[in-house]
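Enquirer: just coords:
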């Protein structure tokens, strides 16, 4: 278990807690390395992932002390963006449970999740241009898909920070919960996912992530596999038996 990323594992899910409270869970190289290791585990044994932060903060951003020292060669390595890309493409759904600050790289980590829930006190946004850089770990292409181009442009160009009510109204999170209920709410979402066929869930995520020109062929291929699945037969038989009782 990493010192910066606490992992609680169950058969159907993993809860990963960013744990650098002294710097509001800023994402440093050790955190990136731990996220890569976690992705390797979940790519090998797919499970639902719940991402959260310790100490009432999701992630206040990238570690500025490290970021200040990075140069052009580091930018081209895509240090954070590669880790977040792997999180986005994990086989099973990723749920981000956001409390407190989710800024800069912390916001981009949240954007990589499939489902985001938050608290009224959350604060999310991308103030990178105020630091002389851009949001280069997914915000410029993931955020428009989440909230639309006009709202994404406003957030990224002005550095505006949204509170929980604004994030909910903009569709950036799907629900708000009190801080002491947030993790339970994330587990409730995971419970609903876990009741469904894991392969069907994985194939649904694959279709959602596919490029526009892959549709509708990708659905036909994925559905063809599921139509031959014993689990499809079992679940549909059970449904019909319940219906006729």
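Expert: Everything's here; your move. This structure is a prediction, so every number in the text was calculated from the model and none was measured.

Enquirer: going by C-alpha atoms from here, please, whenever you check contacts or count neighbours.
Expert: Noted.

Enquirer: hmm, who's touching the helix ranked longest in the chain?
Expert: For the chain, the helix that runs over the most residues, judged by DSSP state H, is helix 29-44. Contact with helix 29-44 is made by 2, 4-5, 18, 79-80, 83, 86-87, 90-91, as judged by C-alpha atoms under 8 Å, 6 or more residues apart in numbering.

Enquirer: same check, this time on stretch 182-195
Expert: 12-13, 48, 50, 95-97, 117-119, 177, 201.

Enquirer: cool, stretch 12-19 as well?
Expert: Outside stretch 12-19, the residues touching it (C-alpha under 8 Å, 6+ apart) are 3-9, 25, 31, 47-55, 58-59, 190, 194.

Enquirer: repeat the analysis, applying 6 Å as the threshold.
Expert: Residues from elsewhere that reach stretch 12-19 (C-alpha atoms under 6 Å, 6 or more residues apart in numbering): 4-8, 25, 47-54.

Enquirer: can you redo the residues you listed as TSV with distance to residue 35 and secondary structure?
Expert: Shown next, in TSV, are the contacts of stretch 12-19 (distance: C-alpha to C-alpha, whole Å; DSSP: H, G, I helix; E, B strand; the rest coil):
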residue	distance to residue 35	secondary structure
4	10	coil
5	8	strand
6	11	strand
7	11	strand
8	14	strand
25	13	coil
47	15	coil
48	15	strand
49	11	strand
50	12	strand
51	10	strand
52	13	strand
53	13	strand
54	16	coil
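
Enquirer: and the comparison structure, right after this:
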């Protein structure tokens, strides 16, 4: 996959991929071309698991779905789950996903961020779901992911009443975990990625898989994942290094 696509800029950095949404003329609105290119990113990360850092460009994360394209869609398009299928795939990537939100993250742009494992924001971030003002619903994850993230009362205020959260408000309800100046946002995202990368990759992948498993699957799925890790070379190496450090202090 080339580093520069028609709607994305992709940068590979060893243990991570940085993907910038890049449709500045329409504030990074998500169209079919962007959906297709993000599927290509997912295919690469499924084949070779790495951390994904998602960001916008030109001071905007993503203003939503491309309204000109969305206006021409009909019932069959809704049933195809164009955006919801993509965001589910992003959420299920083997390694963690970090959304670095600068400026507007609205509608489908917000739902893309909700699919990430981590959301950090710039001071100018504005996050919301104004779909009902356009005669549709946020059907690509907000109607269930958002309540899990911020609780039902706040989620209803955002979805039913059009509330747009500032960065400070998003931090207060734990929708984002960090707020930085715009110029420091990507450095902060990479610092978080560094902390993730310092963990054992297999343990991180299995922890993410088990964390997102249905409640009924526990504790069996926990035990099965732990059984794999108990036999992994990294477990013996990391525990031996820990004991060696402890002994020398």
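Expert: Thanks, I have it. Just so it is clear, the structure is predicted and the values come from calculations on it, not from any experiment.

Enquirer: sorry, back to before: so which of the contacts of helix 29-44 of the first structure comes closest to residue 155 of the first structure?
Expert: Among the contacts of helix 29-44 of the first structure, residue 80 lies closest to residue 155 of the first structure (C-alpha to C-alpha), at 19.8 Å.

Enquirer: hang on, the earlier thing: mind picking the two most distant members of the contacts of stretch 12-19 of the first structure?
Expert: The most distant members of the contacts of stretch 12-19 of the first structure, if one measures by C-alpha to C-alpha, are 25 and 47, lying 23.8 Å apart.

Enquirer: more neighbours, these two?
Expert: residue 25 (28 against 24; other C-alpha atoms under 10 Å).

Enquirer: for residue 152 of the first structure, give me its contacts.
Expert: 143-144.

Enquirer: if I look at the aligned partner of residue 50 of the first structure in the second structure, how far off is residue 15 of the second structure?
Expert: Mapped onto the second structure by TM-score structural alignment, residue 50 of the first structure lines up with residue 53. Distance of residue 53 of the second structure to residue 15 of the second structure, given as C-alpha to C-alpha, to the nearest Å: 11 Å.

Enquirer: more neighbours: those two, which one.
Expert: Neighbours per residue (other C-alpha under 10 Å) separate residue 53 of the second structure from residue 15, with residue 53 holding more: 25 against 15.

Enquirer: after superposing, tell me the mean distance of the longest helix of the first structure to the second structure.
Expert: Superposed on the second structure, helix 29-44 of the first structure shows a mean distance to its aligned partners of 0.4 Å (mean C-alpha distance after the TM-score superposition for the first structure).

Enquirer: I'd say the match of residue 50 of the first structure and residue 98 touch.
Expert: Yes - with contact defined as C-alpha atoms under 6 Å, residue 53 of the second structure reaches residue 98; the gap is 4.8 Å.

Enquirer: is the residue nearest the centre of the first structure in a helix, a strand, or coil?
Expert: Residue closest to the mean C-alpha point of the first structure, counted by C-alpha atoms, centre = their mean, is residue 113 at 1.6 Å. Reduced to three states with DSSP: H, G, I helix; E, B strand; the rest coil, the structure at residue 113 of the first structure is coil.

Enquirer: that one -> the second structure?
Expert: By TM-score structural alignment, residue 113 of the first structure lines up with residue 116.

Enquirer: from residue 101 of the second structure, how far out is that match?
Expert: 11 Å.

Enquirer: can you show me the helices along the second structure?
Expert: 32-47, 67-70, 75-80, 82-91, 108-114, 147-150, 152-161, 167-172, 185-197, 201-211, 220-230, 233-248.

Enquirer: which secondary structure elements does the fifth one contact?
Expert: Yep, that's helix 108-114 of the second structure we're talking about. Applying 3 or more C-alpha pairs under 6 Å, 6 or more residues apart in numbering; DSSP states H and E, one finds that helix 108-114 of the second structure makes contact with no other helix or strand.
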